[in-house]
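Novice: the sequence and its predicted three-dimensional model are supplied below.
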Amino acid sequence: MKCVICKHGETKEGTTTVTFDRDGMTLVVKDVPAQICTNCGEDYVDEHVAHEILAIAERMAKSGAQVDVRRYVPGSAMPC
């Protein structure tokens, strides 16, 4: 797909790190599958993966944790 940010690069499959900050809580998820722009490096995470990361963040918030760093494992998050 054509990058919507730089409008010059094409994306290719790769992995990225997603950082989620909310209300004093920080979640870092590494090795997240994404489409990465070959020109500017912008990353695009598909809707299903984003939903899983949000479910992880929701569970983290309910647990009272302030910081969590983990590796992405497909299907490991239950839907919120």
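Specialist: Perfect, thanks for sending it.
Novice: from here on, just use CA atoms for contacts and neighbour counts.
Specialist: OK.
Novice: okay, which residue is most central for the protein?
Specialist: residue 18 (3.8 Å; Cα atoms, centre = their mean).
Novice: next one: it from residue 4, what distance?
Specialist: Distance of residue 18 to residue 4, given as Cα to Cα, to the nearest Å: 19 Å.
Novice: element containing residue 69?
Specialist: strand 67-71 (DSSP states H and E).
Novice: packing partners for that strand?
Specialist: With contacts taken as 3 or more Cα pairs under 8 Å, 6 or more residues apart in numbering; DSSP states H and E, strand 67-71 sits against strand 25-37.
Novice: ok, and here's another one to check against it:
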Amino acid sequence: MRCDVCGNGEIRPGRKPKVVQRDGRVAVVTDIPVEECPSCGMTWLDGPVARRLDDLFREMLAVDAVAVRPYSEAVAAA
């Protein structure tokens, strides 16, 4: 499928990290499944992945000053 943003790249599956900072706390989730355009770099999250990430970041930021977790490990624990 061609990218709707740039019209140049073919959207493909990939894995990316995401960092969230809130109130002096930092949470990093690695290896998140995304759809991405190699041409413009735009990424998209599937609905269930986005909801799980929201929950995961909320949990991580409530407990730790700095936390790093791989997405696959977080999904397995859910």
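Specialist: Arrived safely. What you see is a predicted model; the values in this text were computed from it and never measured.
Novice: look up how far residue 55 of structure 1 lies from the nearest residue to residue 57 of structure 1 once chain neighbours are set aside.
Specialist: Once flanking residues are discounted, residue 57 of structure 1 sits nearest to residue 27: 6.7 Å by Cα to Cα, 6 or more residues apart in numbering. According to Cα to Cα, residue 27 of structure 1 stands 11 Å off from residue 55 of structure 1.
Novice: which of the two has more neighbours?
Specialist: The residue with more neighbours, out of residue 27 of structure 1 and residue 55, is residue 27; 22 against 17, by other Cα atoms under 10 Å.
Novice: residues contacting that one?
Specialist: For residue 27 of structure 1, the contact set (Cα atoms under 8 Å, 6 or more residues apart in numbering) comprises 19-21, 57, 67-69.
Novice: residue 45 of structure 1 contacts residue 34, correct?
Specialist: Yes. Between residue 45 of structure 1 and residue 34 there is a contact under Cα atoms under 8 Å: 4.7 Å.
Novice: what does the lengthiest helix in structure 2 contact?
Specialist: Longest helix in structure 2 by number of residues, with DSSP state H as the criterion: helix 47-63. Counting by Cα under 8 Å, 6+ apart, helix 47-63 of structure 2 makes contact with 20, 22, 25-27, 33, 67, 74-75, all of which sit outside it.
Novice: thanks a lot, catch you later.
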